[in-house]
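>>> One predicted model, sequence on top.
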Amino acid sequence: MRVWQGARQKKKSILGGVRLVLIGFIGKVILTIFGISLLIFVHELGHFVVAKILNMKVYEFVLGYGSKLFSFKIGETVYGITKIPFGGYVKLEDIKPEEISFEEDRLPVLGKQSLWKRVLVIVGGPLMNLILPIFLLAVIFMAGIPYPTTIIEEVMLYSPAVEAGLKAGDEIVCIECSEIKDWGEATKIIRENPNKTLDFVVIRDNKKINLTATIAEKDNHGFLGIGVKLGTKKYGVLSAFYEGLKATVGIVVILFKLLVSFIQGKQMTGFTGEIIGPVGLAKETFASIQRGIIDYLGVLAQMSIGMGIANLIPVPPLDGGKLVLMGYELVVRKPLKVKTMLIIQAIGIALLLFLMISVTFSDIFGIFALGGR
């Protein structure tokens, strides 16, 4: 009887564990879908907000795709949520199909509004994708950013640090008479002085101790052989937003350089990453959730910036392609013919589909390759 009860209890425990794992997995999947959907929705929100500010007619602003779950109308705009609340779309004022003659008529992008208004509406989407990361990164900076301190956590065996008498718990305050305020300063001095003897001042048990270390050489740089403790730096609201803006601008610059290198068929110096598609984005988002909310927000911020930059690629039907067509309209003083525009868009869609399929296969192959290791 006791054996049977024990087996039953064990079975309940296993089932309970499976349920918890399943619930956790489903939760991560939902957060992954929500995160990617949020980025798409924010992009469309950018188009919507700018159009409204410029008093352009917006017929629909919908969360998701497919048939509507419910909707309501304010003014000329229908707001709604679909049965599949993934992403979203905005339907702006445009030329009606019955007004178009495919042989003769010229079709301006985004209807008959003035060119500058249409340009601003197009730019609004990518711009919103660049604004969102500032807020996400600001939250991360307010929560606290880990940084390496100057307090030694470990000393590697047979390293120059051991020979110098450095110990775990020592705080490096001075190297070669230079005051050390952060680990970056210490690292710079150590790396730039291979095979040289440096004087250190450390604090140990609230006392200053002078030590001398002969720096070894490793990969053409100085090597001491210590690991330091990590601290957490929290920022105030204003400084967090400033740091968020700086980080966003930094990522944008890197992505633009990467995009130029990609177009030129070159490998960007110092960059070892790769372009990923929808599968890769979902994989990265899912993995970030497992690491915690801060990582999740960080990945969303990077993805949002990537989406904003990618949409500016000058290939129709992306926003960048539409801007190119508007540029043509500005120079020539008239839009493209309908037939010409349709051909250009068809070529653009074909190129994007080819790129997406290639990248998706690469993502899937990468997942299986990693799984087989």
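Okay, I see it.

>>> contacts and neighbour counts: CA atoms only from here.
Will do.

>>> Contacts only, for residue 98.
Not one residue lies near residue 98 by Cα atoms under 8 Å, 6 or more residues apart in numbering.

>>> Next one: it relative to residue 279, how far apart?
Distance, residue 98 to residue 279, by Cα to Cα, to the nearest Å: 39 Å.

>>> Over to residue 68?
From residue 68 to residue 279 the distance is 26 Å (Cα to Cα).

>>> ok, now residue 243?
30 Å.

>>> which of those two has more neighbours?
residue 243 (19 against 16; other Cα atoms under 10 Å).

>>> Pretty sure residue 139 is one of the things that one touches, is it not?
No: with contact defined as Cα atoms under 8 Å, residue 243 does not count as touching residue 139 (10.4 Å).

>>> mind listing the helices for the stretch 51-200 of the chain?
Using DSSP state H, counting those that start in this stretch, the helices of the stretch 51-200 of the chain run over residues 115-143, 160-164, 183-191.

>>> what's the offset of the second one from the middle of its chain?
Right, helix 160-164. 41 Å (Cα atoms, centre = their mean, to the nearest Å).

>>> Need the residue closest to the centroid of the protein.
Residue closest to the mean C-alpha point of the chain, counted by Cα atoms, centre = their mean, is residue 302 at 1.1 Å.

>>> how far away is that residue from residue 276?
For residue 302, the distance to residue 276 - Cα to Cα - is 13 Å.

>>> got it, and residue 121?
Residue 121 is 28 Å from residue 276, by Cα to Cα.

>>> ok, the two, which is more surrounded?
residue 121 (24 against 18).

>>> Can you name the residues that contact that one?
So residue 121 contacts 46-48, 50-51 (Cα under 8 Å, 6+ apart).

>>> Against residue 85, how distant is it?
From residue 121 to residue 85 the distance is 23 Å (Cα to Cα).

>>> Going along the chain, name the strands of this structure.
Secondary structure of the chain by DSSP state E: the strands cover 58-74, 77-92, 145-155, 171-175, 178-179, 197-204, 207-214, 216-218, 221-223, 226-233.

>>> another structure for you, compare them:
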Amino acid sequence: MSMLFAIIALGALIFVHEFGHFLFAKLFGVGVEKFSLGFGPKVFGKKVGETEYLLSALPLGGYVKMVGEGEDVELSDEDIKRSFSHKHPLQRMAIVAAGPVFNLLSAWLIFIVIFMMGVPAVTTKVGEVMANKPAAKAGLKTGDLIAAIDGKPVNRWDEFAKIIAEGKIAPLQITVKRGTTPMTFTVTPESSTTKTILGDKVTRPVIGVVAAGDTVIDKFPVSEAFSRGTAQSWTMIKMTVLSMVRLVQRAIPLDTIGGPIMIVKMAGQQAAAGSVNFLAFVALLSVNLGVLNLLPVPILDGGHLVFFGIEVVIGRPVSKKTREIAQQIGLVLLISLMILAFYNDIARMFTGAKL
């Protein structure tokens, strides 16, 4: 079943990506010869109008073949009008950028739907009070339900944690419900230095409590789901970009990179956890696919955007030889990344490391 859910997730994301290229090609009058989900040998194909729609054997990608792609193609006068390579570079940039942008837009829409469906939220019930920490010294106990900080009501753990983390090392009036009895304690946070998931060291106030993990489902109206989905999408984009930077800086280990095997396993795990989890996983994959393809690496969409951008500035295409060399370098980088991802996947299988 994990394989099925992975195929559904990747197939949807590949379709959205290629549909972006396809739609903008049509918008600018570029002929599309093939629209393929997957690479390699054709499994199924049907021609509608000028376009052959294909399902190919290797599901790790797809492509849109447009009229006039490649400089060695012989074109008739009629085809020149519909040729990708004969369009203005700004139009070509729009066609190329549409794929990854559609992935980012689809992630945004998925996050909005998720907030409308309902997301699990952790309550403010305390699961553990750490010994000799500010909360324990003040008198908080396991099972307390935090109700307010300095008179401001709180009912979700992330809201409570944010107030503490963004506050100062100054006394706080924390009101809790112990059973049915409200009680107020004066708690002075202490500084703690930890590492984030991106490898950055951060120093922030803590009081020494851990959530019990009790959850409720929060559903939001369309207007609030829109704003929350937008914020979540932007957060995921920033996190993805920063993660890639940290990988290059080696602040995040290279063995955290995953490939198809990891995606298959995670797809099954998230699907088993429920539709919201699976949709969130698909949205995260979509963000990663969009951001990765916008990187200025030759052979990726971002690399093509760089070449077309240079063409706009200098008024002529980058030389064929320069592009070929750059694309060879880009291909080596991409293959190296794929090999590393497969190696990490296989290593996890043998070592039993958790994903």
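Sure, I can see it. Every value quoted in this text rests on a predicted model; they were computed, and no experiment measured them.

>>> returning to what we had before: give the equivalent position in the second structure for the residue nearest to the centre of the first structure.
Mapped onto the second structure by TM-score structural alignment, residue 302 of the first structure lines up with residue 284.

>>> surely that match meets residue 236?
Yes: Residue 284 of the second structure lies in contact with residue 236 (Cα under 8 Å); the separation is 7.2 Å.

>>> quick one, what contacts residue 44 of the first structure?
Residue 44 of the first structure touches 88-90, 125, counting by Cα under 8 Å, 6+ apart.

>>> Just among the residues you listed, which is most surrounded?
The residue in these with the most neighbours, by other Cα under 10 Å, is residue 125 (26 neighbours).

>>> was I right about that one contacting residue 51?
No: counting by Cα under 8 Å, residue 125 of the first structure stays clear of residue 51, with 10.6 Å between them.

>>> which residue numbers in the second structure go with stretch 7-16 of the first structure?
Under TM-score structural alignment, there's no match for stretch 7-16 of the first structure.

>>> who's in contact with that stretch?
Counting contacts by Cα under 8 Å, 6+ apart, no residue outside stretch 7-16 of the first structure touches it.

>>> How far does it sit from its chain's centre?
With Cα atoms, centre = their mean, you get 42 Å for stretch 7-16 of the first structure.

>>> Quickly note the distance from residue 139 of the first structure to residue 27 of the first structure.
For residue 139 of the first structure, the distance to residue 27 of the first structure - Cα to Cα - is 22 Å.

>>> Now render the strands of the first structure as JSON lines, adding distance to residue 293 of the first structure.
As requested, the strands of the first structure are arranged in JSON lines below (distance: least, Cα to Cα, whole Å):
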{"stretch": "strand 58-74", "distance to residue 293 of the first structure": "24"}
{"stretch": "strand 77-92", "distance to residue 293 of the first structure": "21"}
{"stretch": "strand 145-155", "distance to residue 293 of the first structure": "13"}
{"stretch": "strand 171-175", "distance to residue 293 of the first structure": "32"}
{"stretch": "strand 178-179", "distance to residue 293 of the first structure": "36"}
{"stretch": "strand 197-204", "distance to residue 293 of the first structure": "36"}
{"stretch": "strand 207-214", "distance to residue 293 of the first structure": "40"}
{"stretch": "strand 216-218", "distance to residue 293 of the first structure": "37"}
{"stretch": "strand 221-223", "distance to residue 293 of the first structure": "35"}
{"stretch": "strand 226-233", "distance to residue 293 of the first structure": "16"}
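
>>> among these, which is the most enclosed?
A comparison of the strands of the first structure by mean neighbour count, using mean count of other Cα atoms under 10 Å, puts strand 171-175 on top with a mean of 21.

>>> Return the longest helix in the second structure, judged by number of residues.
The longest helix of the second structure (DSSP state H) is helix 320-351.

>>> Can you give me the buried ones in stretch 260-273 of the second structure?
260-271 (16 or more other Cα atoms under 10 Å).

>>> And for stretch 181-194 of the first structure?
183, 186, 189-191, 193-194.

>>> Farthest pair within these?
183 and 194 (17.6 Å; Cα to Cα).

>>> Provide a list of residues in contact with whichever residue in the second structure pairs up with residue 311 of the first structure.
Mapped onto the second structure by TM-score structural alignment, residue 311 of the first structure lines up with residue 293. Neighbour list for residue 293 of the second structure: 100, 300-302 [criterion: Cα under 8 Å, 6+ apart].

>>> let's see it at 10 Å
17, 96-97, 99-101, 103, 287, 299-303 (Cα atoms under 10 Å, 6 or more residues apart in numbering).

>>> how about residue 256 of the second structure, what's its partner in the first structure?
In the first structure, residue 256 of the second structure lands on residue 274 (TM-score structural alignment).

>>> Check the gap between residue 67 of the first structure and residue 74 of the first structure for me.
Distance from residue 67 of the first structure to residue 74 of the first structure, by Cα to Cα: 19 Å.

>>> Now stretch 318-333 of the second structure: buried residues?
Those buried within stretch 318-333 of the second structure under the rule 16+ other Cα under 10 Å are 323, 326-327, 330-331.

>>> Show me what it is in contact with.
Against stretch 318-333 of the second structure from outside (Cα under 10 Å, 6+ apart): 71, 296-300, 303-304, 306-311, 317, 334, 336-339.
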